[in-house]
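Colleague: Please work out how this folds:
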Amino acid sequence: MAFSGKFELESEKNYDEFMKRLGQSSEVIEKARNFKTITEIQQNGQDFTWAQSYSGGHIMTNKFTIGKESEIQTMGGKKFKATVQMEGSKLVVDFPNYHHTSEVVGDKLVEISTVGGVTYERVSKRVA
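Modeller: Just a heads-up that it's a prediction; the model follows:
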């Protein structure tokens, strides 16, 4: 499957500005900026398990099915209901405060989040 794999954070663009727009404090932004994020994705048809592990041992796991409402958890631990859609080769979901897309391009996982005119891009390289 196109999304299945393990990915390690390689680069970020507009992280600080995006997090400020989400209302995060400077302290939280600074602490999280240097997290080593590992994303593990298991795709079985329309069913996904999407796990992200962060420095310090925090792991966030979301399970969802394309086109069906699921409970999604944010990095900060907040839970909300959302429906993840597939648009072409991209996964698309609206979080409470921002729009998010994910796609695999070659051996990279490219995630783009947009809030209030600020676009945050996170690129992770496939490691398994």
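
Colleague: use CA for all of it now, contacts and neighbours both
Modeller: OK.

Colleague: Where does the most centrally placed residue in the chain sit: helix, strand or coil?
Modeller: Geometric centre of the chain, nearest residue: residue 111, 6.2 Å, by CA atoms, centre = their mean. Using DSSP: H, G, I helix; E, B strand; the rest coil, the secondary structure recorded for residue 111 is strand.

Colleague: thought it was touching residue 105?
Modeller: No - Residue 111 is not in contact with residue 105 according to CA atoms under 8 Å; the separation is 10.4 Å.

Colleague: returning to what we had before: list the residues that contact the residue nearest to the centre of the chain.
Modeller: Contacts of residue 111 were listed using CA atoms under 8 Å, 6 or more residues apart in numbering, and they are 100, 101, 102, 103, 121, 122, 123.

Colleague: To check against the first, give me the structure of this:
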Amino acid sequence: MSFTGKFELVSSDNFDEYLKACGVGMAKRALAATAKPTIEISEAGGLFTMKTSSTFKNTEIKFKLGEEFDEETADGRQAKSTMTADGNKLIHSQKIGDDSSVTVREFSGDSLKASFTAKGVTGTRVYKKV
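Modeller: Predicted coordinates for the structure are as follows:
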């Protein structure tokens, strides 16, 4: 399964509640609600790069499947993260202090559905390949 490509956000559901469960403040949640990010995923020699771009913030992470890496989240929190693959899903586990969250990115045709879960709250974002 190829996880590479460029994807633009087309819909978002319950994302603010997910961010609230993560402890993200109101001002940053308001910015996130208006952002329409683009995600670009590339891979070379087993090293993946995921760039997320919006008018408010750009982030980039580099990872190898199954290997823990340090990550700074878009809202500035420091995480220990791991990416794994399961069929057409890329599973992103983050540990931030005593808290954890999981993002499952499911690739299907020309779409990417990302389900974000923390403290029992799930938000969903759907992206279209460009």
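
Colleague: State the TM-score obtained for the two superposed chains.
Modeller: In this superposition the chains share a TM-score of 0.87, using TM-score structural alignment, normalised by the length of structure 1; 126 aligned residues with a CA RMSD of 1.7 Å.

Colleague: ok, back up a step: wait, which of the contacts of residue 111 of structure 1 is closest to residue 2 of structure 1?
Modeller: residue 103 (8.7 Å; CA to CA).

Colleague: aligned partner of the closest one in structure 2?
Modeller: Counting by TM-score structural alignment, residue 103 of structure 1 lines up with residue 106 in structure 2.

Colleague: where does the residue nearest to the residue nearest to the centre of structure 1 when sequence neighbours are not counted land in three-state SS?
Modeller: Of all residues beyond its chain neighbours, the one nearest residue 111 of structure 1 is residue 102 (4.4 Å), with distances taken as CA to CA, 6 or more residues apart in numbering. What three-state DSSP gives for residue 102 of structure 1 is strand.

Colleague: what residues are up against residue 102 of structure 1?
Modeller: Neighbour list for residue 102 of structure 1: 90, 91, 92, 109, 110, 111, 112 [criterion: CA under 8 Å, 6+ apart].

Colleague: which other helices and strands contact the helix or strand where the second one lies?
Modeller: In this structure, residue 91 of structure 1 sits in strand 90-94 according to DSSP states H and E. Counting contacts by 3 or more CA pairs under 8 Å, 6 or more residues apart in numbering; DSSP states H and E, strand 90-94 of structure 1 is packed against strand 79-83, strand 85-87, strand 99-105.

Colleague: Between those, which one is closest to residue 66 of structure 1.
Modeller: Per CA to CA, nearest to residue 66 of structure 1 of those: strand 85-87, 5.4 Å.

Colleague: Give me the neighbour count for residue 97 of structure 1.
Modeller: Look at residue 97 of structure 1: counted by other CA atoms under 10 Å, it has 12 neighbours.
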